[in-house]
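[1] For reference, the sequence and a predicted model appear below.
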Amino acid sequence: MILKCIIVLCIKTYYYKLKINVMKKTTLLIFLFIAGLLSAQTTSIPDPNFEQALINLGLDSGTVDGTVPTANINNLTSLNVSDMGISNLTGIGDFVALTNLDCSLNSLSTLNLSANTAIEILNLSENDLNTLDLSANTAITDLDLSDNNFSTLNLSANTAITTLNAEENNINTLDLSTNTAIEFLNLSDNELSTLDLSANTAIKALDLSYNDFSTLNLSTNTAIEELSIHNNLLSALNLSTNTAIIGLSLSENSLTSLDLSANTAIIDLNVNNNQLTSLNISGNTALTTLLAEENLLTSLDLSTNTAITDLYVNNNQLTALDLSTNTAITTLNAQQNQLTSLNISGNSVLTDLSVYDNQLTTLDLSTNTAIINLSVYENQLTALNLSANTAITTLNVDDNQLTSLDLSTNTAITELKVTHNLLTSLNISGNTTLTTLNLHHNQLTTLDLSTNTAITDLDVSTNQLTALDLSTNTAITSLSADKNLLTSLNISGNTVLTELNLEDNQFSTLDLSTNTAIEYLHLSENQLTALDLSTNTAIINLSVYENQLTALNLSANTALKSLDVNSNQLTTLDLSTNTAITDLDVSTNQLTTLDLSTNTAITDLDVSTNQLTALNLSANTAITDLDVSTNQLTTLDLSTNTAITDLYVNNNQLDALDLSNNTAIEYLYLSDNQLDAFDLSANTALIELYINDNELTTLDLRNGANQSLTAMDATNNPDLTCIFVDSKTYADTNFTNVDATANFMETDQECSLNYTQIPDANFEQALINLGHDSGPIDGKVYTADINVLTSLDVSNTSISDLTGIEDFVALTSLNCSNNSLTTLDLNTNTVLTSLTANDNQLTTLDIKKW
């Protein structure tokens, strides 16, 4: 029995152990299975650019397949996928641990962040978003939504925000009443006209520039240190409670006054471009930078502002400026005022001084030894002593009355401008660092540049130079020596020249064979009889008008875009290789033919005053401005030139011209041709029309836009009787440059009704009184209204001229007695049987055909 019990116990024990082992193994397998499932879970990433960004960050492996292991992302706290071309951020919901997300510079138009509740820093700038739900993202403290398409934002749930940037959107309304923690707020470049910030008392930096504010209440925002409201519509602003302001920008508004007496902490102040007539900054002693440009200031007291280093008061009406206490100034811009004098003897640390466009006659700079940049042009200076200003590198004294200028101590100068003065000589031998030298419009007869080897830009135009030695100036890239007396110039050593202007000199020849870099070449108004440009293949712009050229080979100059050879003696010109030309002027030459079939890029073409009898422009469809005046053209086909806006065809021999395809024409000159019937009804863009001195019989102006036609001349067309217009009433008032024989009409039927001229106003008034003319007096009557009359009585009406009676061909009875007639011709009135003409002053009476 005992043995049996022992055996049973052992069997039970074994059974339970076996059962437990099986259960453990099963549990382990289940655990391993679940773990496998978890480890195999993926997140869908449909945007390949988003997935590629994750691959680049090591969060996904292999090629783009539309998924990423969830385990790789769900514990991530920071993600930057900016500037990756992402348009779909689907999958971001599984990044549940994110606290910092940067998706800027992408193409997102929608975004769901409802699952990303841990986000604290969110950058969505420069996308295409116009709506966004952030109600679940209550942890956000820093939010950047700049440069999107939002018109409004709902941030009522985001009470933790301290920094909000929503600049460059289309926001026109915004409620920030719950966002009381905001310290930094940027809403610039939107469409806001109102904004309630009364609850946002923590704001330290506020930018509302480029909006539509005309008023703004900041009375509760006493913590503001940086305030920018420039480019708005403010005419007034109360800042009396904003005593913490350090930086203030109010430029580009309409402020007429500004009280800054409470804002004593201001360091930087910008009130440019307002309408201020005065500015009291006596209490703003901490000011270091003041910008008050383009206002209406007539005076400015800076006596207490001793900390100022940068002062900009240009474009005002200042007649005086006292800077005696402002010894810290380093930059002074006071140009474009009405200053007649300026004392800056105490401003010894000045480095930048600009006082151009004033009325200064003298300027003492003897103590201003630190000046580096000096601009005093457009004043009335007759002398300027710069001997103490040895630090100057940039000097502009243009448009004064200087007869001499000593620069011997100013050896640091790199840029010198002394144009429009009265200099007869200038010694710059010691100024070896010069790179830019501009001396145009003086009276220089000689100029020594032998030591100035660093010069790259040289302008000596409009002087009296007869010679110019540039042999040592091999660095010059731009040279202007036009309007001098030069007969020759050796520039063989100036091989880096790209711009050369020698217009209006006395050159008969010029060697440019070594100047292969030239792109802009201007040699007009010289005496050149030949010009070799075979090596100058880089030329883009060539002007050689008013020379004596009889031929010009441009076959090598394939880069040419602009060519002006007007007023030469050219009989032929081959432009077949110059396919890049857009602007071409070959006027006033002796051309009889011109082939432009390869020059399809031309937009501006002037071939006037030549001897052309034909011109094929079918390939030149880009032309907008065309002048073919004063040639011998008998026909001209412009059917393909539909871009033309300005057309000059005057002084030719055209008897017809079809402009029905040229609907863009605005300015049309057709005078002095042989045109007869002419139709402009399709030319709806017409602004000016000159069609005088032709052989017109009809002119159709019914384009539906006659009120846009501001100038019209159709005079000297003796056979022109019918001018069709949109409105006869409008034409009678506005189109006065027509012959007396011309009549304005609205319908073709009216044109079939010819007119009879009645030059005597009393005769016409008599016809009006008799109901044979509708009036008012205009010197004519419808022939159809009179040529059927059989009886006419115009006695006692003070008529002195019965011209027009010849068209009364049906008259059998005429009474013209008691008038002032001296002659009477009734030759055409062949059916007349009764004539009463007593009590006149007749000396001749012609009735011989009776």
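    Great, that's in hand. Residues are numbered from 1 along each chain as shown.
[2] CA atoms for contacts and neighbours, from now on please.
    OK.
[3] May I see the buried residues of stretch 568-579?
    Neighbour-count burial for stretch 568-579, counted by 16 or more other C-alpha atoms under 10 Å, picks out Asn568, Gln569, Leu570, Thr571, Thr572, Leu573, Leu575, Thr577, Asn578, Thr579.
[4] so how far does stretch 678-695 reach from one end to the other?
    End-to-end distance for stretch 678-695, by C-alpha to C-alpha, to the nearest Å: 10 Å.
[5] How about stretch 292-299?
    For stretch 292-299, the first-to-last residue distance is 12 Å (C-alpha to C-alpha).
[6] And the strands in the stretch 651-800 of the chain?
    667-669, 678-679, 688-690, 698-700, 711-713, 722-724, 743-745, 755-757, 780-782, 791-793 (DSSP state E, counting those that start in this stretch).
[7] Take this one as well and set it beside the first:
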Amino acid sequence: MNEAVVDTDGDRWGDIDADTNNDGEIQVSEAQAVVGLIISNKNIASLEGLEYFVNLEVLLCRKNSIHTMDVTNLQYLTELWCEENQLTELDVTQNTYLQWLLCDSNQLTSIDVSENTYLEHFSIQLNQITEIDVTQNPFLYQFTTAHNPISSLDITQNLELRHLFCGNNDLTSLDVTQNHQLITLGFYGNQISSIDVTNCPQLRDLSFSSNVMTSIDITNNPLLDNLDSSNNPLHTLNVTQNPELRYLRCGGNQLSDLDLTHNPELVNLVCYTNNLTSLNLTQNHQLEDVNASNNQLTELDFSNNPNLYFFVASNNNISSLNITQNTILNGAIAENNNLTQIDTSNNPVLQFLYCNNNSINQLDITQNTELEYLRCGFNNLNSLDTSQNPLLKVIYFQDNHITSYDASQHTALIRIDGSNNALINLNIKNGFNTEISKMYAFGNPDLYCIQVDDEIYANNQICDQPNFTGWCKDETASYSEDCQLTTKDFATTDFKLFPNPAQNVLTIQSQEQIDSVRIFTLEGRLLLQT
């Protein structure tokens, strides 16, 4: 206690130490004078002597290694914060004025709060508690039981309850019909099949992901701001009476229809892995993020969503995609669809473009100067111009028909995949080859020379296809620091080549000593090396 652990102004921070006479010990009189004690995160294993702080009102001892705690003599205690310790039991039956009790992340198997009738904030998450009785706590305002093996929960007597978090319990039912003031309700990760929230008109946050809910009526919750129904067997979801809804997560359900035309405030939409065939977003002008992957969508029109920042729409049947009005778009993920084209000319700050496995014939990304990640493999591209994309870090264009690619200006490059194309020329000499962890160029039978920074370094790289790393090329291809045939470094009088044309024998006469000779085709293919 010879540290600043005594709270003198009620701000939950230590201001002075308890040893007011500086004799190195805590007298009983000094302990009795303490009202607030802040000893969190002090590596404390024992609270021996705590019983002498009889006038203590606030005790914060979070994040220690405390195994036992005796607070039975602290009759004026109103707040006890003892999260993240190693408590196996806690007796608060004598602390009848207690209003805050936070004992998360301990090893408690039970706790009795029947005498704490003034309790308002109570949290027991991340313990081993199997049952809890709060029927004698009429003023309970916030209650958290998450991550405990609790199989039943009676909150019908807690009429003042505003926030309930009971996720990852073992609940099969939950009655909130008497909790008319409820604002937040989270019961994710249980086995609840139905719940009635029609008597909770103040509800703003409802999360019940990973349950077995087959239906939910939220038509009487007009203030709902956040709804998470992910990973349930829901066939329908009516959000037409929730005009304040901003965050909707309904992925992993069985929805075939989703009407969002009455949700003008919607900002975030996650509806992946459903059976949606269409998605009307014309009334969602505030929309910023969308994940609609793994559905049956045939088109997506974002022309009425000027704030769109990121969207994922992979694994659909999309043949039409409109992002021409999304000038602040940062990420566009539309892999595994039926696109024949994608217009990104009006997306100047685009950083992510994933359009793998479509039927795109031409890709113009010259206006996307901020682009860093490009995946356009498995399309019908004959060429790819990335000269206006100096920030590119990842370039995947495998399984196309591209004949030539130059990455020499991409100094931030860390991964490149040009495998299974028709490459004749490939230049990755960017001055930073040591930063490239993946370079795939196999499946290009006419590629004989790959231009690199350092031929020796490149030849020492290992191909590790099972782990999708390393440098991998065909056996017929070689690395070189210069794949261009040139005579610029020689004076014409220094050497002679004859006969021209040559058939079986080519004679080279030079005034300088010749150490080695390599003969390439005009396309850069190595024909002969001595």
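    Okay, I see it. Everything quoted here is computed from the prediction, not taken from an experiment.
[8] With secondary structure as added columns, please give the buried residues of stretch 568-579 of structure 1 in CSV.
    Formatted as CSV, the buried residues of stretch 568-579 of structure 1 follow (DSSP: H, G, I helix; E, B strand; the rest coil):
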residue, secondary structure
Asn568, coil
Gln569, coil
Leu570, coil
Thr571, coil
Thr572, coil
Leu573, coil
Leu575, coil
Thr577, coil
Asn578, coil
Thr579, coil
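[9] any idea how far Asp846 of structure 1 is from Asp825 of structure 1?
    Using C-alpha to C-alpha, Asp825 of structure 1 is found at 5 Å from Asp846 of structure 1.
[10] So which of these two has more stuff around it?
    A direct count of neighbours by other C-alpha atoms under 10 Å for Asp825 of structure 1 and Asp846 places Asp825 higher, at 16 against 11.
[11] Touching, that one and Leu845? I think so.
    Yes: assessed by C-alpha atoms under 8 Å, Asp825 of structure 1 is found in contact with Leu845 at 6.0 Å.
[12] which one in structure 1 is aligned with Phe165 of structure 2?
    Using TM-score structural alignment, the partner of Phe165 of structure 2 in structure 1 is Lys417.
[13] What residues does that match make contact with?
    Taking C-alpha atoms under 8 Å, 6 or more residues apart in numbering, we find Lys417 of structure 1 in contact with Leu395, Asn396, Val397, Asp398, Leu437, Asn438, Leu439.
[14] Might one say that the third one is in contact with Val418?
    Pointing back at Val397 of structure 1 there. Yes: counting by C-alpha under 8 Å, Val397 of structure 1 touches Val418, with 5.1 Å between them.
[15] Please, which helix or strand holds Thr366 of structure 2?
    Using DSSP states H and E, Thr366 of structure 2 is not contained in any helix or strand.
[16] try the one 4 residues further on
    Under the criterion DSSP H and E, no helix or strand holds Glu370 of structure 2.
[17] Show me what it lines up with in structure 1.
    Counting by TM-score structural alignment, Glu370 of structure 2 lines up with Ala643 in structure 1.
[18] what about that match, how many neighbours?
    By other C-alpha under 10 Å, the residues close to Ala643 of structure 1 number 18.
[19] Spit out the contact partners of the residue nearest to it when sequence neighbours are not counted.
    With sequence-adjacent residues excluded and distances taken as C-alpha to C-alpha, 6 or more residues apart in numbering, Ala643 of structure 1 is closest to Thr624, at 5.2 Å. Applying C-alpha under 8 Å, 6+ apart to Thr624 of structure 1 gives the contacts Thr603, Asp604, Ala643, Ile644, Thr645, Asp646.
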